[in-house]
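Enquirer: let me see the structure of the following:
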Amino acid sequence: MPFNLATVHDRIAKAIPDRTSLIFRNRKFSYGELNERTNRFANLLMDIGVRTPQDRQTLPGYKSGQDHVALYLQNGNEYLESMVGAMKARAAPINVNYRYVADELRYLLTNSETRFLVYHARYAPVVATILTDIPHQKALIQVADESNSPLLDGAIDYEAGLMAASPQTPDCDPSPDDLYILYTGGTTGLPKGVLWRQADILASALGARRKDGEIMTDLEEFADRAKTIKVQTYLPTPPFMHGTAQWISLSAWHNGHTIVIQDEVHRYNPDDLLRNIDRHQINIISLVGDAFANPFLTALNAGQYSTASLTHILNGGAGMSPSVKGALLDRLDSIKIVDTIGSSEAGPLARQTASSTSSPRTRPARIGDSFVLTADKSRRLEAGSEELGWLAKTGHVPLGYLNDPEKTADTFPTIDGVRYSVPGDRVRLLHDGQLDFYGRDSSSINSGGEKIFAEEVEQALARHPSVADVLVSWRPSDRWGQEVVALVATAAGETIDPKQLTDHAGQYLARYKLPKAIIIVDKVQRHDNGKPDYVWAKSMATKAA
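Expert: Next up, the predicted model:
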């Protein structure tokens, strides 16, 4: 029997109401308290007009049929409360990158057809500038923070709204077909919403499987497991606006574990991470590649805090190099590093575990219902094939991309009657079942765990009047893993100062997306059909490293 995420959360909370569910700064929430708060948020949404979803069976995979609740929030209890609470009201939460500037935010809220916006007070000035441009907007819910920004006209104060709403179970019947929506870019260019049935994301990535890998079929199995499990304390370091942090947190909750949120949420702070590991006796943390691991190692070597409780490091969102894994294992010789490769469009695809008794250079192996398809996506490849194929997954995969039938058909093809998700990773399947990764056939750049899309950086740079043409690529970076490099051809007779160009582009892009280097070229190389030659761009960017 398939399940809805809200139903699973409610059943587990009722099974272990007194166990600590969440710790954030000086606040501690039991499962029972958090269940009441998510009920209140759901009832608040229903009180202000959230609509009953359309029947999923009447809709194509790229259509939603539900109201959307955008979460424009930094990490905190309010993020997880409003995410679960929206699901209890049968609305679909939408993740918003809080680093977006006004143009990017306007695009995302419009593209996602957002009707309800939950935002931290510090972002109220940005929200105020774009509201008239968001056609679907219904209601604003403002979360107080250290900025002390006043409540926008017509907005509801989050905490006051919760306290005024009923703590009872919402009067609606959540369905396994209700959506979990994760906005991403990856192979798709500009950000797009990936539509998962909640039953599918639960089975794929959120802890619905038994130890033998089979999917739970009885709601009481979740409750019984939570009551008897050895409780672990998790600390996800990425922002909840990214799928990695959401999946780790929800998986931990679906097992009855405890989540701790770092005190400092404005940026990644390895000293704060270590302080929380020591203070809360954290067992499991998550990192995002070398960009998170290297600063963590530096802070770790200062030796101020105890890490004796730490047993696992979960890595996702960006690759961690063997040398960094080795350094972590040398420094923390009793831990395991679990490196999971996945995507918003497929869930976990491959995994590699390293410990002091294994080599950090071991390749990842495919997991679950993941396979390698031929280059033409016509059939599965056998282990040991020399052909460079596509890493793919079948079984519990998304329905499609919101309002994008073409991208849906391309990323989720049906082959011999079987539907696959093909996010874009090129791999070889070796004789022993391990995978040799060759990267993505796309123009997306993964810098410090943040996906940056070449097209939107190009568009921002091209707004400068002295720019005739531009392509964006990346080069390796010790700090970020990959860093953005722009190749710019100036208009005839024009010269351009790279810093001035970067500052100009900063009016339209979040700072983390801006190029770390700008290379002036005589001409940007393109194919005969006018399409960008990203192979040339990558070669030029690498040579300039």
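Enquirer: make it CA atoms for all contacts and neighbour counts henceforth
Expert: Will do.
Enquirer: in stretch 536-545, what's buried?
Expert: 537-538, 540-541 (16 or more other Cα atoms under 10 Å).
Enquirer: check stretch 384-395 too.
Expert: Buried residues in stretch 384-395 (16+ other Cα under 10 Å): 388-395.
Enquirer: before we move on, the earlier item: which members of the buried residues of stretch 536-545 occur in helices, if any?
Expert: 537-538, 540-541 (DSSP state H).
Enquirer: need those in JSON lines (columns: distance to residue 120).
Expert: Shown next, in JSON lines, are those (distance: Cα to Cα, whole Å):
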{"residue": "537", "distance to residue 120": "39"}
{"residue": "538", "distance to residue 120": "38"}
{"residue": "540", "distance to residue 120": "41"}
{"residue": "541", "distance to residue 120": "38"}
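Enquirer: all strands for the stretch 201-350 of the chain, in order.
Expert: Assigned by DSSP state E, counting those that start in this stretch, the stretch 201-350 of the chain shows strands spanning 233-236, 258-261, 284-287, 312-315, 336-343, 347-355.
Enquirer: check which helices and strands the helix or strand following the last one sits against.
Expert: So that's strand 347-355. Using DSSP states H and E, the helix or strand that follows strand 347-355 in sequence is strand 365-366. When contacts are defined as 3 or more Cα pairs under 8 Å, 6 or more residues apart in numbering; DSSP states H and E, strand 365-366 packs onto strand 347-355.
Enquirer: I'd like the structure of this one too, to check against the first:
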Amino acid sequence: MITTPSVNSGTTVDINPATAIRGNAAYQPDGVVIRYDGGDLTYAQLEERAARLAAVLATRGITDGDRVAYLGLNSPSFLTTMFATFRLGAIFVPVNFRLTGPELQAVLHSSGATAIICEDGHRETLDRVRVQTSLRHFLLVDDDPEAPISTDATDPWELSSPLCTAVEPAAPPVRRGFDDPAILMFTSGTTGLPKGVVLTHGNIWWNGVNVDARLDTRRGDVTLAVAPLFHIGGLNALALRTILRGGTAVIHRSFEPNAALRDLIDYQVNSFFAVPAMLTALARVPGLFRTELPWLRSIVVAGAPVPPSLIESYAAHRITLQQAWGLTETAPFATHLPAEHTLTKIGSAGIPMPYTEVRVVDPATNTPVECGVSGEVVVRGPNVTPGYWNNDAATAAAFDENGWFHSGDIGYLDNDGYLFIVDRLKDMIISGGENIYPAEVERALADLPGLVDVAVVGAPDDKWGETVVAVVACAEGTQPSIEEIRAHASATLARYKLPRELKLVKSVPRNASGKLDKIAIRGLLHEDR
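Expert: Alright, predicted model coming up:
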């Protein structure tokens, strides 16, 4: 006779990534987990660093559920901080290093983070806003040759490496289950206000299962991690999963096409996540298409519309790009185009991941539409966020009563069930893989002297996917240049959000209710193209 247990054994398994690092350090201590210009790390070294940093954070009161932020470029310190945070059961907050002071303050304040690990290059920006946050503990990265310190640390800053040397490594990682929050990753709303996407350990784990089931990834793989790790694609598409399975991540602080090609060859890279702009730049590197890369099995491209011509150019040289679609809220993949259909279904974002449901609904009625009919793409599955941090209204607006997450993207399913993304319900611009919200840019320009009205839209761009265009109406005798527009907006916006093009008009089109008529505004741009 078999007695049914009172608790499903599968729900009690420990899926804390810090536990996986500890296991890899025990069984392959000398295996290289990180390749980095500032120095490589083995699994044993990463485990010890994370354990010591966790001990430092613990002495400062960081515990289960607290938020720990990281501000800096791609580096071993980013990953060390994340695993140290997970070790304590705390929540990791990766911060976009491109944010300006007001944007940075908004994210940190919303997160409620009480500790931050920061690179010196971002200390000055943080110092200007830290009193407006909940931060109490400030650790400065001081052991990375790629991020040297320019001045001594002064109160409240502390150098991280002496603190880590002075403590004993922390106890083993706490157990984490599927519903425990792991990462708080911020993405702006359509109003430009930051929204914190809660990603649980289960969200991370299930995305990994989906990736393993669909892509040709293997234990011991080498992945190239040059997309920003503070983005869900850069972190959880391939990099984190590769590390947890005992592989190696080749990390660079930023993407440089020539260096990327050298890495693909020198380290025999097996997988690579990129946004289209990165692959466009890589294609311009002399010798790329004359190089044999037989070990490169999985190149996933997402984060922006993928031009079919880009896929075809790589395919002509026996390099297969695999398009995927998802959001921060889906951790990140909801769909993926299998490699064998790269050309037969070119332009498609693929089919639903094995453990994710995707359908297309009428935005007005929330009922499924027929194949070939465009509607809003909705997603449901264990990789989907449970909601937004301290934002019940946003969570309620994003999920329907049956648990479907409404993406805000417009697409259709063909007769074979392949998803094609057509447009966005929201007016978000995706430029070089970065999400840019027009309302935020419009507000930054609203007080420009002589400005009467302004609208911001995206326009197609061969290099970046989309580029930011400011459509401006000014008082008589006033005619700002694009340089003046950018200079004014740069006081409150990160550089990547600044308009690259300017369209001067007599009046900015608005509809009968006084709202910006974005369709008519985009039509004005077509006149110049």
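Enquirer: where does residue 376 of the second structure fall, secondary structure wise?
Expert: With DSSP H and E as the test, residue 376 of the second structure turns up in strand 375-380.
Enquirer: how close does residue 366 of the second structure sit to residue 335 of the second structure?
Expert: 20 Å (Cα to Cα, to the nearest Å).
Enquirer: the more surrounded of the two?
Expert: residue 335 (26 against 15; other Cα atoms under 10 Å).
Enquirer: just give me the match in the first structure for the more buried one.
Expert: Here residue 335 of the second structure is matched to residue 350 in the first structure, going by TM-score structural alignment.
Enquirer: ok, that match touching residue 367?
Expert: Yes: counting by Cα atoms under 8 Å, residue 367 is a contact partner of residue 350 of the first structure at 5.2 Å.
Enquirer: which residue comes closest to the residue mapped onto residue 206 of the first structure from the second structure once chain neighbours are left out?
Expert: Under the alignment (TM-score structural alignment), residue 206 of the first structure maps onto residue 208 of the second structure. Leaving aside its sequence neighbours, residue 208 of the second structure sits nearest to residue 241 (Cα to Cα, 6 or more residues apart in numbering; 5.9 Å).
Enquirer: check residue 83 of the second structure too.
Expert: residue 18 (5.2 Å).
Enquirer: contacts only, for that neighbour.
Expert: Applying Cα atoms under 8 Å, 6 or more residues apart in numbering to residue 18 of the second structure gives the contacts 83-84, 86-87, 173.
Enquirer: state the helix or strand in which it lies.
Expert: Counting by DSSP H and E, residue 18 of the second structure is found in helix 17-27.
Enquirer: aligned counterpart of residue 69 of the first structure in the second structure, please.
Expert: Checking TM-score structural alignment: residue 69 of the first structure goes with residue 68.
Enquirer: just the element for that match, please.
Expert: Here residue 68 of the second structure is assigned to strand 67-71, by DSSP H and E.
Enquirer: that strand: average distance to aligned residues in the first structure?
Expert: Strand 67-71 of the second structure, aligned to the first structure and superposed, deviates on average by 1.2 Å (mean Cα distance after the TM-score superposition for the first structure).
Enquirer: which strands or helices does that strand pack on?
Expert: helix 76-87, strand 91-95, strand 115-118.
Enquirer: how about residue 442 of the first structure, what's its match in the second structure?
Expert: Residue 442 of the first structure maps onto residue 426 in the second structure, by TM-score structural alignment.
Enquirer: my guess is its match meets residue 408, correct?
Expert: Yes: Residue 426 of the second structure is in contact with residue 408 according to Cα under 8 Å; the separation is 6.1 Å.
Enquirer: quick one: which of these two has more around it?
Expert: residue 408 (18 against 14).
Enquirer: who's in contact with the more buried one?
Expert: Contacts of residue 408 of the second structure (Cα under 8 Å, 6+ apart): 376-377, 424-426.
Enquirer: between which two of those is the distance greatest?
Expert: 377 and 426 (12.5 Å; Cα to Cα).
Enquirer: what do the two both touch?
Expert: With Cα under 8 Å, 6+ apart, residue 377 of the second structure and residue 426 have common neighbours 408-409.
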